[in-house]
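*Asks:* Sequence and predicted structure below; questions after.
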Amino acid sequence: MPDATRLTPLAVMILATLREADMHPYELMRLLKERRDDRLVPLQKGTIYHTVARLERDGLLAEVGVDRDGNRPERTTYTLLDAGRHAVEHWVRSELPQIDRPSDFRVALSEAHNLERDEVVALLDRRRALLISSVEEHRAGLGRAAESETPEQFLVELQRQAALLDAEVAWQDSLRARLSDRSLPWGIAEIPEHIQKKHRVSKETTP
């Protein structure tokens, strides 16, 4: 099996979406756009079809049927294999604690519901330690700059980053608290059935 950490963010999102139900690439693209996942990764028809083909070649998903709707071209439906499910989980575990790859973290966060609640809390705790270290580093840098009388106009970017880090820590602490006290529903099993139907989520295809 290929190294899951080398999956592209788009590949992870495709595999994660197939956890919900078998789909053809066009349906995958439509659903991802409907959920506004194009905020996280570019969603282009050619790239999606190419990625699906590569994932099939790597043994992470498999063809389960070919349909034709009227005069439209045939559409191949794919299903997620166990290897693909494990690859998603492994990728999220690898990226969720990181702070140096913001775009990958956003995808990992959007797919964190594929992991158990307690594991997500533990991974976020690891990330918090890195965030705090970075906050302290930025504060120390600003302190040294003040001591050396560095003109503030040269420090505005550093000030911005320090403020963003403070906000990130506060946001993550809030998320962790909601996960820990279970006030935030987590996992497909905790989504009400009428909401599952509305958003095309199915329990039956999850492990």
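*Replies:* Perfect, I can see it now.

*Asks:* Could you use CA atoms for every contact and neighbour count after this?
*Replies:* Will do.

*Asks:* residues of stretch 19-31 that come out buried?
*Replies:* By neighbour count on 16 or more other Cα atoms under 10 Å, the buried set for stretch 19-31 is 19-25, 28-29, 31.

*Asks:* Closest one of those residues to Pro185?
*Replies:* For Pro185, the closest of those turns out to be Glu20, at 17.3 Å, with distances computed as Cα to Cα.

*Asks:* Against Glu137, how distant is that closest one?
*Replies:* Between Glu20 and Glu137 the distance, using Cα to Cα, to the nearest Å, works out to 42 Å.

*Asks:* then this one, side by side with the first:
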Amino acid sequence: MSLQIFILGVLSSGHHHPYDIKKMFKQNVLDESSKINDGTLYYNFEVMLKKGYIEKIEVIRDDNRPEKTTYGITPLGKEYLEQEIYVSFKNFTRVDALYSSVLFLKHADPKKLMFLIEEAKEKVQNKIKADTAFWEAVRDETPPAVHLIHDHSLSLLKIDLEWLNKLEQLVMAQQ
């Protein structure tokens, strides 16, 4: 799950400070391996601030609390968000790597997305074909535990393909 896509996607709907975004990230994360710490979060804010993708909107100072900086997305950040959504699909390797992009599909051109989803589906279909051909050649020489592992691996590929088909239907419905 891309943290920068998530941050920019959230900021595209309003101004927020990093702690708000961290809470939203935790609420929207469906993958346990996608955790963020404060260092990673603030580092990403600094990088995007330096590149001009986001801007400081307001610094709130309370007497008893640390200051909070509220950020907003810039026009350059909106362009970057759209391009990064396309890049995440172009570089497809795993479904969970697309989660942030899927949350913010409204910031991308549905026609381009359909093309990129088709490419991702082809990648998965090619993996299934290659895996099946290889398995046919070695199946009889492998112990039962390897059969179990192969079944799981192939099932995951089929689930990814099914998920991409559902995503395609979602994008078509939004056109």
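*Replies:* It's in. As the structure is a computational prediction, the values presented were derived from the model and not from experiment.

*Asks:* Turn the buried residues of stretch 19-31 of structure 1 into TSV, including secondary structure and distance to Arg101 of structure 1.
*Replies:* As requested, the buried residues of stretch 19-31 of structure 1 are arranged in TSV below (DSSP: H, G, I helix; E, B strand; the rest coil; distance: Cα to Cα, whole Å):
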residue	secondary structure	distance to Arg101 of structure 1
Arg19	coil	25
Glu20	coil	27
Ala21	coil	29
Asp22	coil	30
Met23	strand	30
His24	coil	30
Pro25	helix	27
Leu28	helix	25
Met29	helix	24
Leu31	helix	26
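
*Asks:* just checking, next helix/strand downstream of the longest helix along structure 1?
*Replies:* When secondary structure is assigned using DSSP state H, the longest helix within structure 1 turns out to be helix 117-147. Toward the C-terminus, helix 117-147 of structure 1 is succeeded by helix 156-180 as the next helix or strand (DSSP states H and E).

*Asks:* And Asp22 of structure 1, what's its match in structure 2?
*Replies:* Alignment of Asp22 of structure 1 against structure 2 is given by TM-score structural alignment, with His15 as its counterpart.

*Asks:* Count the neighbours of the nearest residue to its match once chain neighbours are set aside for me.
*Replies:* Taking Cα to Cα, 6 or more residues apart in numbering, and ignoring the residues beside it in sequence, His15 of structure 2 has Gly72 as its nearest neighbour in space, at 4.8 Å. Summarising burial for Gly72 of structure 2: neighbours were counted as other Cα atoms under 10 Å, giving 22.

*Asks:* Touching, Gly72 of structure 2 and Gly14? I think so.
*Replies:* Yes: because the distance of 6.7 Å satisfies Cα atoms under 8 Å, Gly72 of structure 2 is recorded as touching Gly14.

*Asks:* so who does Ile132 of structure 1 touch?
*Replies:* Contact analysis of Ile132 of structure 1 by Cα atoms under 8 Å, 6 or more residues apart in numbering lists Val169.

*Asks:* gap between it and Val121 of structure 1?
*Replies:* Distance from Ile132 of structure 1 to Val121 of structure 1, counting by Cα to Cα: 16 Å.

*Asks:* Can you find the partner of Pro66 of structure 2 in structure 1?
*Replies:* Pro66 of structure 2 maps onto Pro73 of structure 1 when the alignment is built from TM-score structural alignment.

*Asks:* how about its match, what does it touch?
*Replies:* With contacts defined as Cα under 8 Å, 6+ apart, Pro73 of structure 1 has no neighbours.

*Asks:* quick check, it in a strand?
*Replies:* No: under the criterion used here (DSSP: H, G, I helix; E, B strand; the rest coil), Pro73 of structure 1 is coil, not part of a strand.

*Asks:* Which elements pack onto the helix or strand harbouring Glu58 of structure 2?
*Replies:* Glu58 of structure 2 belongs to strand 54-62 when elements are defined using DSSP H and E. Strand 54-62 of structure 2 sits against helix 38-51, strand 65-73, with contacts defined as 3 or more Cα pairs under 8 Å, 6 or more residues apart in numbering; DSSP states H and E.
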